[in-house]
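Asker: Quick one: sequence plus predicted model below, questions after.
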Amino acid sequence: MDAIDPIRDGRTQFFVPSMKDLGVRDTDSGDADGECVYLCGNSLGLQPRAARALVNEELDKWSKKGVNGHFEGERPWVSIDDNVTPLVAEIVGALPHEVAVMNSLTVNLQLIMTTFYEPTQERHKVLMEAQAFGSDWHAVASHVELNGYDPHESIMSPEMDKDGLHTTAAWLSLLDREGESISVVLIGAVQYLTGQFFDDIPTITQKAHEKGVRVLLDCAHAVGNVPLCLHDWQVDAAIWCHYKYCNAGPGAIGGYFIHEKHTNSDTVAAASFVNGHQRNKGDSKIFQPRRLAGWWGADLSTRFSMRHEFISATGAAGFRLSNPPVLETVALLASLRIHTQYGMQALRGKSLLLTGYLEHLLETMLQSHVHILTPREPNRRGCQLSLAFPSLPPSTPFERLFKTLADKGVVVDHREPNVIRVAPTPLYNSFADVWRFVDILAQALGVQCEQ
């Protein structure tokens, strides 16, 4: 299968850790310099080979130009994010002016909550998944508390089905019953624990908007993984990170989307405010979304004037706070160029095959030993399969199983209490990687398999 993979050379554009790099001694082949089985792009993507050169170019410019680097060279720092914003917009299905590359995931979640969570006594609830990532819950709860409400009363979640998965019907039902009391909906586009891709976001968005509810997405596990159409879906805002499937490095700069209907040029481009108050232009009041403002969100024509009057940049750029970190931004650029080379359609096509192959091997070789938590329908999942082990013998506790995999050069991750997340990533993973993982997992479980 690898021999006929049209994007198999993508792997050559990344550094794949060797067994020796990871300190692995127990190798079946005895080749310590051989590559490990890295199936952890859902947690941290591998380093693009081009990243080091791009970062070094900016370090060299800093050493030779100093502060003048802001306005000189191939990539002036003052507009460094212009190099990546259009590429990111293409991946998330947005217009370029709807996207900003800035901050980090939870900071950006705090910012979209500031803009869209405007609780009243009648409408103060937040609808979000019960198994939301911990940081999302903390961020949302902090906004609820700052506005004088109890998170345990104001945060509500739809029921999951018997398999622990979300259903569109449950979200719609709760919106029908409680919509008049809900301020915002927050959906994880791909659920971090189960790997479920919430593929019916437009239906939920339409129902929420009918009820006067804003829709926000956490796309941390979705960007670069599954097809996204943020603009066409009409969601109000979204946030994500770039260190997973976009391979921008640990702690990488994040992404931010706000639909143009909230920042369209007729109402906002010329808007201004002082100390958070709306300003009038002529006889008409200008619509201005709530925001926490910073100088990098100001229009470039006024940004360096240091006046105490905020003139917003157009679109999502108006929500930036500070200048983006240059080294993080060019590290992201290295990976985005590879994404652009192949395109999301080709990547998604290979992803479906890789994950389908993983599912097939698990079902044919380890069916009685492994339970797949992720939906079986390909359109309801991304790269990741989440595995539980309900019948582990006492002699093989979960912690020992995970350590055995690591000792044999398998890099995956786990979540409490007993879930291993496995994510074959199309940019750099091969079908051989998938086979090696299942073979090693079978050995760790003490199951004899035939190739």
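Answerer: Right, received. Where do you want to start? Residues are numbered from 1 along each chain as shown.

Asker: Going by C-alpha atoms from here, please, whenever you check contacts or count neighbours.
Answerer: Noted.

Asker: Identify each buried residue in stretch 32-51, please.
Answerer: Of the residues in stretch 32-51, those scored as buried under the neighbour-count criterion (16 or more other CA atoms under 10 Å) are 32, 34-48, 50-51.

Asker: From these, which land in helices?
Answerer: In helices, judged by DSSP state H, the following of the buried residues of stretch 32-51 are found: 50-51.

Asker: So which of the buried residues of stretch 32-51 are in strands?
Answerer: Applying DSSP state E to those, the entries found in strands are 37-38.

Asker: With adjacent residues omitted, what lies nearest to Ser43?
Answerer: Lys244 (5.4 Å; CA to CA, 6 or more residues apart in numbering).

Asker: Put this next to the previous one:
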Amino acid sequence: MQYQNSLAFAKQLDQEDSLAFLRDEFHIPRDAPENSGGKEWIYFTGNSLGLQPKMTQKYLQQELDDWANLGVEGHFEAKNPWLNYHEDLSIKMAKIVGAKPIEVTIANTLTVNLHLLMVSFYQPTKNKYKILIESDAFPSDRYAVESQLKFHGFDPKESLVEWKSRKGETLLNLEDLEQIIQNQGDEIALLLIGGLNYYTGQFLDLKKIAAIGHSKNCKVGIDLAHGAGNIQPNLHDSNIDFAAWCTYKYLNSGPGSLGGIFVHEKYAKNNDLPRFAGWWNHNKKTRFNMRMPFDVMEGAEGWQLSNPPILSMAAIKASLDIFDKIGMDALRAKSEKLTGFFEFLIHQLDSDKIKIITPKNPSERGCQLSIQVKNADKSLHKKLSANNIITDWREPDVIRCAPVPMYNSFEDVFQMVSVLKNLINEQ
């Protein structure tokens, strides 16, 4: 597409955008929240916390009303019975991540789920015990992996393998991963990789990663926190063993909301996998017969533990219902146009003070562009915030910007770069 550097062109793109109406489905923060006439922020941090759908309050109110009117009977008699509340969410979530419903469930939170999944899929032996992560993994992933290694009696300094970018580069190269697995694969038990890197925005080829790991009988897990609702990971076809993600970023479910779990169908009926147990991954047909021996459920539901917080699930439902109506194909198509326009405008600045470190190929990135600032000048980020442009600073030198196709516009992108240009010229 041939982009133009003008406000008129940005407005034209918004007029032609078949998803432009979605913006009105969300609460856009304003510089004077108490004043409905306050100026809207330009909000580019859906990669940290998605905005609230306006229908969320209605969905929450439904469950509050059923709780008030039905008490415990809401488990069976609520408009959306609480006992099976997660099942509809699993079906809709499966579409978003490219999985079968039996492979997906909503439960717990991200790092908790990673630990629960590692109970099953990290089974170290004396000779095959190492875990591989990308060197710039999200900190909580590193903490989780290091604690798993220590729990099993291994020293992370010796048993944690890092997949690093090449000298002078920021992006990861699959050839380097292949070399690591070729050299150390007989000692590596698990690959736990961020499918979309939080820092660079790089979307990795999950199918190739799975094939590389499985070539040496390593289990392969993916942290999809920055990918779910953003890119199309096609988890089933990728053949990875498991994945976990949060729902409060691109999935707009609210701060600290529940996470998602994927376990490949090939494990659906494997009752011999070690796992922690609770009454919510017990057979739902006999769950309330308190004296039955543990009978694990098939599929991803077998990694649930406790009965779910319905109010959190109601917020997830509000967002997933929007995704279900629109579909990921349409959202990805707009996302690529937004980042394409954004990238074009950044290059038009022709400044040696900033550069984009996110992959140029739209198929290798989501809606995030990471802008590296020369000399790590965080003041530029602070000045953007002072202009009601909400981006995200990540040490040592990157401003992460995520124009989300659900609620960001092409005019948002143009206005943001216009302010950025003025700020750069002031320096």
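Answerer: Looks like it arrived, so ask away. Since the model is a prediction, treat every value here as computed from it, not as a measurement.

Asker: Which residue in structure 2 aligns with the residue nearest to Ser43 of structure 1?
Answerer: Under the alignment (TM-score structural alignment), Lys244 of structure 1 maps onto Lys249 of structure 2.

Asker: List the residues that contact its match.
Answerer: Lys249 of structure 2 makes contact with 46-50, 225-226 under the criterion CA atoms under 8 Å, 6 or more residues apart in numbering.

Asker: Go again with 6 Å.
Answerer: Under the criterion of CA atoms under 6 Å, 6 or more residues apart in numbering, the neighbours of Lys249 of structure 2 are 46-50.

Asker: what do you get for Thr109 of structure 2?
Answerer: The neighbourhood of Thr109 of structure 2, defined by CA under 6 Å, 6+ apart, consists of 258-259.

Asker: Map it onto structure 1.
Answerer: In structure 1, the residue matched to Thr109 of structure 2 (TM-score structural alignment) is Ser104.

Asker: how close does that match get to Asp5 of structure 1?
Answerer: 34 Å (CA to CA, to the nearest Å).

Asker: related to what we said a few turns ago, a helix runs through the match of Lys244 of structure 1, doesn't it?
Answerer: No. Inclusion of Lys249 of structure 2 in a helix is not indicated when DSSP: H, G, I helix; E, B strand; the rest coil is applied; the result is coil.

Asker: will you turn the contacts of Lys249 of structure 2 into JSON lines that also has distance to Ala144 of structure 2?
Answerer: Output for the contacts of Lys249 of structure 2, formatted as JSON lines (distance: CA to CA, whole Å):
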{"residue": "Gly46", "distance to Ala144 of structure 2": "24"}
{"residue": "Asn47", "distance to Ala144 of structure 2": "21"}
{"residue": "Ser48", "distance to Ala144 of structure 2": "20"}
{"residue": "Leu49", "distance to Ala144 of structure 2": "22"}
{"residue": "Gly50", "distance to Ala144 of structure 2": "24"}
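
Asker: Tell me where the stretch 251-400 of structure 2 has strands.
Answerer: For the stretch 251-400 of structure 2, the strands identified by DSSP state E, counting those that start in this stretch occupy 259-263, 354-356, 369-373, 389-390, 392-394, 398-401, in order along the chain.

Asker: Mind listing what's buried along the lengthiest helix in structure 1?
Answerer: Once structure 1 is assigned using DSSP H, the helix that runs over the most residues is helix 344-365. Neighbour-count burial for helix 344-365 of structure 1, counted by 16+ other CA under 10 Å, picks out 344, 347-348, 350-359, 361-362, 365.

Asker: That one vs structure 2 - mean distance after superposition?
Answerer: Using mean CA distance after the TM-score superposition for structure 1, helix 344-365 of structure 1 ends up 0.6 Å from its aligned counterpart in structure 2, as a mean over the superposed pairs.
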